[in-house]
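S.K.: sharing a model prediction with you, sequence too.
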Amino acid sequence: MSPVPVPDLPGVGRRENLRDRIRDALRAAIISGKLEPGVVYSAPALAAQLGVSPTPVREAMLDLVKGGLVVPQPNKGFRVTELSEQDLDDVAAVRLLIEPPTVRDVVAVIPAEDLPELRRMAQAIVDAVECGDLVAYIEADHVFHLTLLGYRGNRYLVDVVADLRSKTRLLGLTPLLRSGRLIRSAAEHHELLDLVEARDADGAELLMRRHIGHVRGLWAGGAEERP
């Protein structure tokens, strides 16, 4: 299988930890389906799209190899891994076991003074949708949810959820964006913070269950939410 031209990807800019920025951008592109499952992409082609040199791209892709998102193809590049429907069901099932009860637990411990920053993170998700930038949307969503779970004080739990989220595929995002339904979903992050601010642990847990249902159902390309 030969490497193929890559889709337009946003530049990652010049930041202190360029490798991490590239890894996050590529991970988001894979999850959103911008980098397609089963397709081989070369590091030089990806680097050209991102506006960086090939070396940090190769390093970032090797990080993604460890996470199972891509597989190296000697002398060609990296192939994006494919997940079966059963794989996606299993990922969603484990997330449902972990994330809703964890959100319930953190509602009581999130300091009121942290809410403005969490609101900023939630708004970054909305802003990305309004700009039609799915890669930025995935990145902002990733940061928001892991930050929220981090209040549980268990870094192993956060690492597990980060890995599970990386294995998710949201191939239905583009039609949702075009239909305007993704902006309503993005607004759920502010709704979740409303529940946190009201210290409504039951409501926050229920909203997280619905949110993950979106991921496995509508967002993954299905016709409706899945349990």
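M.R.: Sure, I can see it.
S.K.: CA only for contacts and neighbour counts going forward, please
M.R.: Will do.
S.K.: I figured residue 18 hits residue 55, correct?
M.R.: No: between residue 18 and residue 55 there is no contact under Cα atoms under 8 Å: 10.7 Å.
S.K.: the structure to be compared is supplied as follows:
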Amino acid sequence: MAQPKVRTLQRKVLRDTVYESLVSMLMSGSLAPETPLSIDGLAAELGVSPTPVREALVHMERTGLVTRAPLRGYRVAPPLTPDQIGQLCDTRLILEPGALILAFKRVDELGPALAKAHTKHEKSAKAVAGIVPDKTTMNAYRDYMDADWAFHNTIFRFTDNVYLQNTADQLPAHLHRLRQSVRRGINDSELAVSEHAAVLAAVEAHDLETARQALYDHISNVKDRSLRDESDPAA
């Protein structure tokens, strides 16, 4: 009698595993923007049946990571438009300063964890300073993106709020699309490190209002830099 529930759970776990694999492929650059996606081809590559791939792509379509056209199938979503960039950054401006308020309930633990994340971000930023991502620098590029997000995700983790954390889990792939959409790429790494440092200093001083403002200013600056790069053909 319980078997149908077990099969349903196994199917859901497999779909989620396929989804995570596809997102990783997108973030690694192996699935570039507007790349056509073959369900059968992806199924063969991942060693699964077409069904969980199809279900994962349906979920990715809902989140905007892929698009689907009648008779043409799925393809990786194109680069973000300026309006989408603005919406993504505005979402972060609403979520992250609020998350920081909750995380401050554990500020004595948050400070050291954020400092550790910041050290990794600084190191990865030095590795990519002044480079334009290509095949030879892709590992350094991914490391930088991971370290950049890890700093922000540390704040979400210390909220102890599963709903915020689940929402935060959706952001890295969209932030990857943001990086793909702007011409400067990761050339703002020094600015980002400096802005993270301002957040960290305020957290270590247990100054919530200054930390919240520094985080808000950082995300606002990311938005401004991204939109400026998108509109400046010489960037």
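M.R.: Looks like it arrived, so ask away. It should be emphasised that the depicted structure is a prediction, and the values quoted were computed from it without experimental measurement.
S.K.: thinking again about what came up before, so between residue 18 and residue 55 of the first structure, which is more surrounded?
M.R.: Counted by other Cα atoms under 10 Å, residue 18 of the first structure and residue 55 do not tie: residue 18 has more neighbours, with 16 against 13.
S.K.: I'd like to know how many residues surround the nearest residue to the more buried one once chain neighbours are set aside.
M.R.: Computed as Cα to Cα, 6 or more residues apart in numbering, the closest residue to residue 18 of the first structure that is not its neighbour in sequence is residue 56, at 7.2 Å. Residue 56 of the first structure has 19 neighbouring residues, counting by other Cα under 10 Å.
S.K.: do the one 3 residues further on as well
M.R.: A count of neighbours around residue 59 of the first structure, defined by other Cα under 10 Å, yields 16.
S.K.: and for residue 60 of the first structure?
M.R.: For residue 60 of the first structure, the count of nearby residues is 22 (other Cα under 10 Å).
S.K.: that one: what's it in contact with?
M.R.: 19-20, 22-23 (Cα atoms under 8 Å, 6 or more residues apart in numbering).
S.K.: same deal with residue 98 of the first structure?
M.R.: residue 161.
S.K.: buried residues in stretch 136-156 of the first structure, which are they?
M.R.: 136-146, 148-152 (16 or more other Cα atoms under 10 Å).
S.K.: before we move on, what about stretch 58-66 of the first structure?
M.R.: For stretch 58-66 of the first structure, by 16+ other Cα under 10 Å, it's 58-65.
S.K.: looking at the first structure, which helix is longest?
M.R.: helix 85-106 (DSSP state H).
S.K.: before we move on, what about the second structure?
M.R.: Assignment by DSSP H gives helix 3-28 as the longest helix of the second structure.
S.K.: who are the contact partners of the spatially most central residue of the second structure?
M.R.: With distances taken as Cα atoms, centre = their mean, residue 172 lies nearest the centre of the second structure, 1.1 Å away. Each residue near residue 172 of the second structure by Cα under 8 Å, 6+ apart is listed here: residue 149.
S.K.: gap between it and residue 65 of the second structure?
M.R.: Using Cα to Cα, to the nearest Å, one gets 11 Å for the distance from residue 172 of the second structure to residue 65 of the second structure.
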